[in-house]
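> show me the folded form of this:
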Amino acid sequence: MKFDKVAVGGTFDRFHKGHEKLITKAFSIGNNVLIGVTSDEFGGEKGLIDPCSMRMSGLEQFLKKFKSQYTVAKLEEPYGPTIYDHSIDAIVVSRETKPTADKINEIRVEKGMKPLEIFIIDWVLADDGKPISSTRIRKGEIDRDGKVLK
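As a prediction, the model looks like this:
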């Protein structure tokens, strides 16, 4: 079943295979995909990350391959439009961000809104069997495809 509008959000720093899987899933279940990218201020809470403009640019390169409609927007806080936009039907998250999706649904229900269908994506593992992450890429442990560097 295709949903009309699906949300996905993240920092998308050091864009990697895990990010690709998350976004590809959103496009596979949605006619219209809303992609939230954490702003420099909000994303900066995670530490040393690339500027938002650079992260959005990397994301846009990947998005060129999709035919569906999509919108890329800056996120200034954890929930973005999911807590007020009635047209969003579903959300795609990783295991680590599932609690955020649960909180979004809690807020939506309190406001009398329909809860979102939640789709959880499993981690994409690097060659060493550990999850690919922006942090590991930043540290020089692995590359964006999960190849071990040291």
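> from now on I want contacts and neighbour counts done on CA atoms only, so please keep to that.
OK.
> tell me how far the residue nearest to residue 49 when sequence neighbours are not counted lies from residue 80.
Excluding the flanking residues, the one nearest residue 49 by Cα to Cα, 6 or more residues apart in numbering is residue 13, at 6.2 Å. In this view, residue 13 and residue 80 are 18 Å apart by Cα to Cα, to the nearest Å.
> next: residue 20.
Taking Cα to Cα as the measure, residue 20 falls 21 Å from residue 80.
> likewise for residue 26?
For residue 26, the distance to residue 80 - Cα to Cα - is 16 Å.
> those two: who's more crowded?
Counted by other Cα atoms under 10 Å, residue 26 and residue 80 do not tie: residue 26 has more neighbours, with 26 against 19.
> pull the contacting residues for the spatially closest residue to residue 116 that is not a sequence neighbour.
Using Cα to Cα, 6+ apart and skipping residues adjacent in sequence, the residue nearest residue 116 is residue 90, 4.6 Å away. Residue 90 sits next to 3, 5-7, 116-119 when contact means Cα atoms under 8 Å, 6 or more residues apart in numbering.
> also this sequence, please, to line up against the first:
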Amino acid sequence: MKVMVGGTFDPLHAGHRKLLSRSFELAGPDGEVVIGLTTDEFAGAKVHPVRPYQERLANVASFIRERGYTAAWRVEPLSDRYGSALDADFDILVVSEETFPVAVEINDLRRKRGKRRVDLHEISCVLAEDGRRISSTRICRGEIDRQGRLIR
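Predicted coordinates for the structure are as follows:
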């Protein structure tokens, strides 16, 4: 299977790790995962500071290597909400609850372009120990750490 996933991945937290891990699980050991990583310009719209592209790329690559996935993978710059997903030949798009509406939009735009619909796989958000969603914004505010533990 060829799987696509995208994000800013900064800071790389438990929710991001779940998203990436599920992408590799769906691809299978002989599949391929294409990771769209937001460019510095596109990530600049975030409400919290974001590390430079090359640093985020190194963190994602390190996580993948640590997990020992055997599927082929590559990272491509994501300069808008769609990236290459509108025209690429792939099977599954993995998204979070937050980005599921964008995935539906991608399938609609693919159909209008004469491309086949791809399967959408939605990952539920990972909750912090306070029962609220782990997010980069909460981490940057100092509320929680990357695993969702409260910072006291």
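> before we move on, the earlier item: counterpart of the residue nearest to residue 116 of structure 1 over in structure 2?
Using TM-score structural alignment, the partner of residue 90 of structure 1 in structure 2 is residue 92.
> residue 135 of structure 1 too?
Taking TM-score structural alignment for the superposition, residue 135 of structure 1 sits opposite residue 137 in structure 2.
> helix or strand: which one has that match?
Following DSSP states H and E, the helix or strand that holds residue 137 of structure 2 is helix 136-140.
> also residue 18 of structure 1?
Residue 18 of structure 1 belongs to helix 17-29 when elements are defined using DSSP H and E.
> in structure 2, point out the residues matching that helix.
In the comparison with structure 2, helix 17-29 of structure 1 aligns to the range 14-26 (TM-score structural alignment).
> residue 76 of structure 2 matches what in structure 1?
Per TM-score structural alignment, residue 76 of structure 2 is aligned with residue 73.
> tell me the secondary structure of the residue lying closest to its match once chain neighbours are set aside, please.
The shortest distance from residue 73 of structure 1 to any non-neighbouring residue, by Cα to Cα, 6+ apart, is to residue 36 (5.0 Å). Three-state call for residue 36 of structure 1 (DSSP: H, G, I helix; E, B strand; the rest coil): strand.
> so residue 36 of structure 1 makes contact with residue 77?
No - judged on Cα atoms under 8 Å, residue 36 of structure 1 makes no contact with residue 77 at a distance of 10.0 Å.
> which one of those two has more residues nearby?
Set residue 36 of structure 1 next to residue 77 and count neighbours by other Cα under 10 Å: residue 36 wins out with 23 against 12.
> contact partners for that one?
7-10, 72-75, 80.
> now, the most widely separated pair of the residues you listed?
7 and 74 (12.7 Å; Cα to Cα).
> how much space between the residue nearest to residue 116 of structure 1 and residue 121 of structure 1?
According to Cα to Cα, residue 90 of structure 1 and residue 121 of structure 1 sit 13 Å apart.
> all helices for structure 2, in order.
Assigned by DSSP state H, structure 2 shows helices spanning 14-27, 40-43, 53-67, 100-112, 136-140.
> closest to residue 88 of structure 2 out of those helices?
Shortest distance between residue 88 of structure 2 and the helices of structure 2, using Cα to Cα, is found for helix 100-112: 9.4 Å.
> can you list contacts of the closest one?
Contacts for helix 100-112 of structure 2 (Cα under 8 Å, 6+ apart): 81-82, 85-87, 93, 95, 116-118, 120, 122.
> what number of residues lie near the spatially closest residue to residue 30 of structure 1 that is not a sequence neighbour?
Spatial nearest neighbour of residue 30 of structure 1, excluding adjacent residues (Cα to Cα, 6+ apart): residue 3 at 4.7 Å. For residue 3 of structure 1, the count of nearby residues is 18 (other Cα under 10 Å).
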